[in-house]
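*Asks:* Mind looking at a prediction? Sequence and model below.
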Amino acid sequence: MAAKKILENKRFFLRELTIEDVTELGAILQDEETMYAYEAPFTKEKVQEWLHWNLTSYEENGFGLWAIIDKATQHFIGQCGIVYSEVEGEKLLEIGYLVNKRYWNQGYASAASCLCLNYAANYLKAERICSIIRDTNLASQKVASKNGLQVIQTFYKDYSGQPVKHLVYSIDLTTYKKRKW
């Protein structure tokens, strides 16, 4: 059974992750350079947990992080989607993205997160959405800014006893104008 396709543009599509994606997902989540914002690459067990967390989110929420698949090559580029995240006791709707470093600086994160903004505004009828980004992750900050999100809050997230500063970028979707990528 083929994975459910969620969104697409001319260049790629977003589809639900499947158990078969564990190797491609692991190539991203177990890469030290890619995962510096999480303080460490994931173990194989953590990759499995991440995948199952998304599969559960599809069932419970109707959304989660989705695989980014290049239409021309069918390559697994990364993941981007919508999840619930907690910031200082508040449950926020968040756009998250992680792209395999082989595809960095090619516009995948910007375009995929823009598709997710449109989805949140038009399909979920969400009033607000955010991206939670480590303060040193300048590339992700650029993606959020490019899509019209602005910093509204800073907070510290604990990674194994190490408090790490994060920025909450947000956008009001009630005034958001659909964009094309």
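*Replies:* Right, received. Where do you want to start?
*Asks:* Every contact and neighbour count from this point should use C-alpha atoms.
*Replies:* Will do.
*Asks:* so residue 56 is in which element?
*Replies:* According to DSSP states H and E, residue 56 maps onto helix 44-61.
*Asks:* no no, residue 6
*Replies:* Counting by DSSP H and E, residue 6 is part of strand 5-8.
*Asks:* helices or strands up against that strand?
*Replies:* strand 12-16 (3 or more CA pairs under 8 Å, 6 or more residues apart in numbering; DSSP states H and E).
*Asks:* got the angle for the strand it packs on vs helix 44-61?
*Replies:* 90 degrees (axes from the mean of the first three to the mean of the last three CA atoms, to 10 degrees).
*Asks:* what separates the helix holding residue 56 from the chain centre, distance-wise?
*Replies:* How far helix 44-61 lies from its chain's middle: 13 Å, per CA atoms, centre = their mean, to the nearest Å.
*Asks:* got the buried residues for that helix?
*Replies:* Neighbour-count burial for helix 44-61 flags 47-48, 50-51, 54-55, 57-58 (criterion: 16 or more other CA atoms under 10 Å).
*Asks:* Would you mind giving these as CSV with distance to residue 23 added?
*Replies:* Shown next, in CSV, are those (distance: CA to CA, whole Å):
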residue, distance to residue 23
47, 9
48, 10
50, 12
51, 11
54, 15
55, 16
57, 20
58, 20
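*Asks:* closest to residue 103 among those residues?
*Replies:* Ranking the buried residues of helix 44-61 by separation from residue 103, with CA to CA as the measure, puts residue 47 on top at 20.0 Å.
*Asks:* here comes the other one, which I'd like you to weigh against the first:
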Amino acid sequence: MEEKLSNQDAAKAPERIETVRLVLRRFIEADRAEMVRFYGDPEVMSIRKYGARGPEAASAAFDVLKRHWDEHGFGLYAVVEKESGGFCGECGLRYADDGDAGEIELSYGLFPTFRGKGYATEAAKAARDAAMTVLELPLLVARSRGDNTGSHKVLEKLGMTLVDRYDVPGQSHGVVKYELVRTTGS
């Protein structure tokens, strides 16, 4: 079993990344209310691996994502639209909670008002690039609901390859797994 890297063992991801239209930045305490709203939104969570959460569970999930940065030197970013300053959602890297031990997973999700604009692809490309060039990960994985074809398209645009499909007990949609293997010089 592969061991997880601590903050002292690994390179650190940038705490802020700017793209053409977005700012990806490390979460701060002032983001808690937005993330409680995000994790509690049934429409947002309808296409995520987990369903909508109540305020207490959503707040606890926010604590987990903040702690991930402290412990590992990378994590999920708050995604903010440059033009409006609007909070779009989250995107970044984390240790997979339902995958093989030690796998680092690309994760992203946006509020519905920010979908269909290419923001998921733009944010995910920035996170992928940090994973491959700054952290020099040998492998990056992503999982998506089996019925979330929009997410599958984003992952394919990132150069990721579909490697597995599996069922989840009690869910009809299943999960797909994509991988991106770092090549020498990338």
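*Replies:* Sure thing, it's come through. Since the structure is predicted, the reported quantities are computational estimates derived from the model, not experimental observations.
*Asks:* In the second structure, what range does the helix holding residue 56 of the first structure match?
*Replies:* Mapped onto the second structure using TM-score structural alignment, helix 44-61 of the first structure covers residues 55-72.
*Asks:* Comparing the matching stretch with the first structure, how large is the average distance?
*Replies:* Its matched residues in the first structure lie on average 0.9 Å from stretch 55-72 of the second structure after superposition (mean CA distance after the TM-score superposition for the first structure).
*Asks:* Around the alignment partner in the first structure of residue 39 of the second structure, how many other residues sit close by?
*Replies:* In the first structure, the residue matched to residue 39 of the second structure (TM-score structural alignment) is residue 29. Neighbouring residues of residue 29 of the first structure were enumerated by other CA atoms under 10 Å; the total is 26.
*Asks:* go on, residue 153 of the second structure?
*Replies:* 12.
*Asks:* where exactly do the helices run in the first structure?
*Replies:* Remark: helices assigned in the first structure by DSSP state H are 22-29, 44-61, 108-122, 138-146.
*Asks:* Over which residues of the second structure does the third one lie when aligned?
*Replies:* Taken onto the second structure by TM-score structural alignment, helix 108-122 of the first structure occupies residues 119-133 there.
*Asks:* and what of the last one?
*Replies:* Helix 138-146 of the first structure falls opposite residues 149-157 of the second structure when the two are matched by TM-score structural alignment.
*Asks:* and the matching stretch, which residues are buried?
*Replies:* Buried residues in stretch 149-157 of the second structure (16+ other CA under 10 Å): 151-152, 154-155.
*Asks:* what's the mean deviation for that stretch versus the first structure?
*Replies:* After superposition onto the first structure, stretch 149-157 of the second structure sits on average 0.9 Å from its aligned residues (mean CA distance after the TM-score superposition for the first structure).
*Asks:* quick one on the thing from earlier: distance to residue 46 of the second structure for the buried residues of stretch 149-157 of the second structure - can I get that in CSV?
*Replies:* Output for those, formatted as CSV (distance: CA to CA, whole Å):
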residue, distance to residue 46 of the second structure
151, 13
152, 15
154, 17
155, 19
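*Asks:* Show me the two of the residues you listed that sit farthest apart.
*Replies:* 151 and 155 (6.3 Å).
*Asks:* Reformat the helices of the first structure as a markdown table; add distance to residue 93 of the first structure.
*Replies:* As requested, the helices of the first structure are exported to a markdown table (distance: least, CA to CA, whole Å):
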| stretch | distance to residue 93 of the first structure |
| --- | --- |
| helix 22-29 | 22 |
| helix 44-61 | 11 |
| helix 108-122 | 9 |
| helix 138-146 | 14 |
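*Asks:* quick one, which of those helices is nearest to residue 177 of the first structure?
*Replies:* Using CA to CA, the helices of the first structure put helix 108-122 closest to residue 177 of the first structure, at 8.4 Å.
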